[in-house]
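**Q** the sequence and its predicted three-dimensional model are supplied below.
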Amino acid sequence: MKASAIAYRPVGLALGAFSGMIASTAFKQTWKLIEGEGDAPDATDEDRPWRQILIAAAVQGAIFAVVKATVERSGAQATRRLTGTWPG
């Protein structure tokens, strides 16, 4: 394993936690726009219909994937600018 990949690992973990916080906030705001409700449904919410639960899961997954990819790619580019190598 390259030294740059080893050095990037703690940075990657921190970026992952940061992206999770951003994605969570973005999903909550997006859900308010979609449904006008404060809380998104959980899979175990008995009083919520299947359609609502599956839409919420799909939207949440898409937001998390886009935010994660954006933050990870930005972190890798910043690492290359600082060190001259791509963390991989």
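**A** Received the coordinates, thanks.
**Q** okay, CA-based contacts and neighbour counts for the rest of this
**A** Will do.
**Q** would you map the strands across this protein?
**A** Counting by DSSP state E, the chain forms no strands at all.
**Q** would you map the helices across it?
**A** 3-35, 50-83 (DSSP state H).
**Q** reformat the ones you listed as a markdown table; add mean neighbour count and distance to residue 41.
**A** Shown next, in a markdown table, are these (neighbours: other CA atoms under 10 Å; distance: least, CA to CA, whole Å):
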| stretch | mean neighbour count | distance to residue 41 |
| --- | --- | --- |
| helix 3-35 | 15 | 10 |
| helix 50-83 | 15 | 6 |
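**Q** closest one to residue 43 among the ones you listed?
**A** For the helices of the chain, the distance to residue 43 is smallest for helix 50-83, at 6.1 Å, taking CA to CA.
**Q** below is structure B, check it against A:
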Amino acid sequence: MPGPERSNSSTSAKVLYQPVGLVSSVVAGVVAGQVFKQIWKHAAPGDQEDAPKALESEYSLREVVLAAAVQGAIFAVVKALVSRGGARAFERWTGEWPGD
């Protein structure tokens, strides 16, 4: 379902948005990491506080892949939410949509 019609953004809007986009990406990464840690702590079996890493031999491949998939999904959702929010705020401040 397409969103509201937006005019193509100008080159200057894209250039001005780059620092905002960079900061929002860093914020999204930090937030996603914290969200994942909390979810993993509550959802993991036993007393695992940290997710298994690929090179930790005490975990099965299934556990490592599951942890990576959950972490990736959380990161993608948080990044999309933060990026979209940053773009909407930029549009409110400048009147121009930074993407497209």
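**A** That came through, no problem. Because the structure is a prediction, the values reported are computed rather than measured.
**Q** on that earlier part again, in a markdown table, list the helices of structure 1 along with distance to residue 42 of structure 1.
**A** Shown next, in a markdown table, are the helices of structure 1 (distance: least, CA to CA, whole Å):
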| stretch | distance to residue 42 of structure 1 |
| --- | --- |
| helix 3-35 | 12 |
| helix 50-83 | 7 |
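**Q** leaving out the residues flanking it, which one is nearest to the residue nearest the centre of structure 1?
**A** Nearest to the geometric centre of structure 1 sits residue 64, at 3.2 Å (CA atoms, centre = their mean). Nearest residue to residue 64 of structure 1, sequence neighbours excluded (CA to CA, 6 or more residues apart in numbering): residue 23, at 5.2 Å.
**Q** what lines up with the one you found in structure 2?
**A** Matched to structure 2 by TM-score structural alignment, residue 23 of structure 1 sits across from residue 32.
**Q** ok, that match touching residue 72?
**A** No: at 9.2 Å, residue 32 of structure 2 does not count as touching residue 72 under the criterion of CA atoms under 8 Å.
**Q** which one in structure 1 is aligned with residue 17 of structure 2?
**A** Per TM-score structural alignment, residue 17 of structure 2 is aligned with residue 8.
**Q** and the nearest residue to its match once chain neighbours are set aside, what does it touch?
**A** Distances taken as CA to CA, 6+ apart put residue 87 closest to residue 8 of structure 1, at 6.3 Å, once the chain neighbours are dropped. Neighbour list for residue 87 of structure 1: 4-5, 8, 76, 79-80 [criterion: CA atoms under 8 Å, 6 or more residues apart in numbering].
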